[in-house]
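**Q** Give the three-dimensional model of this entry:
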Amino acid sequence: MMLKFAQVLDAQGLARARELLAAGPWQDGRATAGRQAAAVKNNEQLQAGSEAAQQLQALVLQALERQPLFFSAALPKRVLPPLFNRYGGQSNAYGSHVDQAIRYLPGGVQRLRSDISCTLFLSEPEDYDGGELVIEDSFGEQRVKLAAGDLVLYPGSSVHRVEPVTRGTRLASFFWIESMVRSAEQRRLLYDMDQSLMALRAAHGESADTVRLTGCYHNLLRLWAES
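**A** Presented below is the predicted three-dimensional model:
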């Protein structure tokens, strides 16, 4: 399931993010890539653990908490603190790869299964040429280049790449989620049911049928979730 969410970061949040990103420090993006990904990764990454990175992580995570549809789609159990990358100049692309299945949370003790990958765009699309996130799925390639502040969520198992940036600079945040519901098919069913329930409540209020369907949703979540 690939979903897009508009204006996760508002204008004020974007301005603050760009101010922090300008401060750096930046490093070679291959420092955090696995063996296969490192062979095709050519970008820069904000140094993890830096003051700027910590403030940006808090900014993004707080913005996600204000997105109920994001929670409905991802059903997050753990979220890897967001990372930040930059494409431009000689460090301008990321070839086809699959994200590592297991990531370590800061501290290197707890592990996270990367069920869902997320990219939050921080540059306006007209500020750079190229730089599309290309996601391969059963329906073919999906090319994603969103407005600054918008986010795309897609399966962590997808083969994907970032096309070369030929003009300007592409800034983005990226992170992974371990969902309470491991199965992508089950997450999709729950998300569709939740969206239908919200529409029914808006049209008919808390009717007896809506209450029963809500019970079905939560009983399925109870059956499938790992809390």
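**Q** Please make it C-alpha for all contacts and neighbour counts, starting now.
**A** Fine.
**Q** Mind listing residues that contact the helix ranked longest in the chain?
**A** Longest helix in the chain by number of residues, with DSSP state H as the criterion: helix 184-204. If you take CA atoms under 8 Å, 6 or more residues apart in numbering as the criterion, helix 184-204 is touched by 1, 72-75, 155, 181, 207, 210, 213-214, 217, 220-221, 224.
**Q** Now show me the structure for the sequence below, then we'll compare the two:
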Amino acid sequence: MLISIDQVLTKTEVAQFRAELDTADWEDGARTAGTLAKAVKHNQQLQDGSALATRLGQHILRRLAATPLFVSAALPRTIYPPKFNRYADGGEYGAHVDSALMFLPDASRQMRTDLSATLFLAEPEEYEGGVLEVEGPFGVQQVKLAAGDMVLYPSSSLHRVTPVTRGARIASFFWIESLVQDETERTLLFDLDQSVQQFTPLVALGDARLVQLTGVYHNLLRRWSKP
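**A** Below is the predicted model of the structure:
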């Protein structure tokens, strides 16, 4: 399931981010790549753990917590602290699959990567290329969203970023360990939750049908979530 989420950040917030990111010190993204990824990863990244990356990442996490569509789709247990990358001058990231397990920055424990997220911080007209291509059961889906919008997709997907031939593509990216590991179960819960939310304003809050639907959702979540 690939889901686009509009306006995780407002245009004002994006402008504030960019004022700092456009003058930041970027390093070679290959430094943080795995053995196989080094051969296909050609971009720049903000230094992990830097004051700027930490501050902007915490702001994103606060906004995500207040974004119902994200919570409904991801059912997050753990979110890897957001990272930041920049593609320019032909920069690209060839086909790859994200690591299944990652140590959190403090190395206290590992997390499973169920979902990957890209939060766009440059408008589509600012750069050429830089399309996120995600392979799924129905073929390749191409994603190039407005600044402030985000896409969620399965971390198990083969994906790539096409070469940026003009301008610069700037984004934040991170991973989510979900309370519900199975993608099919998570998708069913998302569809059911969206139906409940659409039905709610049409009936009284005590309507028996709404109570039953809500009960089904929570009982399935109880059954499928992992401790």
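**Q** quick revisit: and the longest helix of the first structure, which stretch of the second structure?
**A** Against the second structure, the aligned range for helix 184-204 of the first structure is residues 183-203 (TM-score structural alignment).
**Q** which residue sits closest to Gly13 of the first structure, ignoring its sequence neighbours?
**A** Once its chain neighbours are removed from consideration, Gly13 of the first structure has its nearest residue in Leu59; the separation is 7.3 Å (CA to CA, 6 or more residues apart in numbering).
**Q** Spit out the contact partners of the closest residue to Gly130 of the first structure other than its chain neighbours.
**A** In this structure, Gly130 of the first structure finds its nearest non-sequential neighbour in Val165, 4.6 Å apart by CA to CA, 6+ apart. For Val165 of the first structure, the contact set (CA under 8 Å, 6+ apart) comprises 87-89, 92-93, 128-131.
**Q** can you put these in TSV and add secondary structure?
**A** Formatted as TSV, these follow (DSSP: H, G, I helix; E, B strand; the rest coil):
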residue	secondary structure
Tyr87	strand
Gly88	strand
Gly89	coil
Asn92	coil
Ala93	strand
Tyr128	strand
Asp129	strand
Gly130	strand
Gly131	coil
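**Q** Drop anything exposed from the residues you listed.
**A** Applying a neighbour-count criterion of 16 or more other CA atoms under 10 Å, the buried members of the contacts of Val165 of the first structure are 87-88, 92-93, 128-131.
**Q** Using CSV, lay out those residues together with distance to Leu171 of the first structure.
**A** Formatted as CSV, the entries for those read as follows, by distance: CA to CA, whole Å:
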residue, distance to Leu171 of the first structure
Tyr87, 7
Gly88, 9
Asn92, 11
Ala93, 12
Tyr128, 10
Asp129, 12
Gly130, 12
Gly131, 10
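**Q** Distance check, Gly148 of the second structure against Glu20 of the second structure.
**A** Gly148 of the second structure sits 15 Å away from Glu20 of the second structure, taking CA to CA, to the nearest Å as the criterion.
**Q** One more: Leu202 of the second structure?
**A** Relative to Glu20 of the second structure, and taking CA to CA, Leu202 of the second structure is found at 45 Å.
**Q** What is the burial count for Trp175 of the second structure?
**A** A count of neighbours around Trp175 of the second structure, defined by other CA atoms under 10 Å, yields 27.
**Q** Likewise for the one 4 residues further on?
**A** Neighbour count of Leu179 of the second structure, defined by other CA under 10 Å: 19.
**Q** the helices in the first structure, which residues?
**A** 11-23, 35-38, 51-65, 68-74, 184-204, 208-224.
**Q** So which of those helices is nearest Gly140 of the first structure?
**A** Closest to Gly140 of the first structure of the helices of the first structure is helix 184-204 (CA to CA; 17.8 Å).
**Q** Which among the helices of the first structure is found nearest to Ser123 of the first structure?
**A** Each of the helices of the first structure was checked against Ser123 of the first structure via CA to CA, and the shortest separation belongs to helix 11-23, namely 8.7 Å.
**Q** what's the mean deviation for the closest one versus the second structure?
**A** Taken over the aligned residues, the distance from helix 11-23 of the first structure to the second structure averages 1.6 Å (mean CA distance after the TM-score superposition for the first structure).
**Q** what's the offset of that helix from the middle of its chain?
**A** With CA atoms, centre = their mean, to the nearest Å as the basis, helix 11-23 of the first structure stands 18 Å off its chain's centre.
**Q** ok, now stretch 95-110 of the second structure?
**A** Once both centres are worked out by CA atoms, centre = their mean, stretch 95-110 of the second structure turns out to sit 15 Å from its chain's centre.
**Q** same deal with stretch 129-146 of the first structure?
**A** Its chain's average C-alpha position is 14 Å from that of stretch 129-146 of the first structure, according to CA atoms, centre = their mean.
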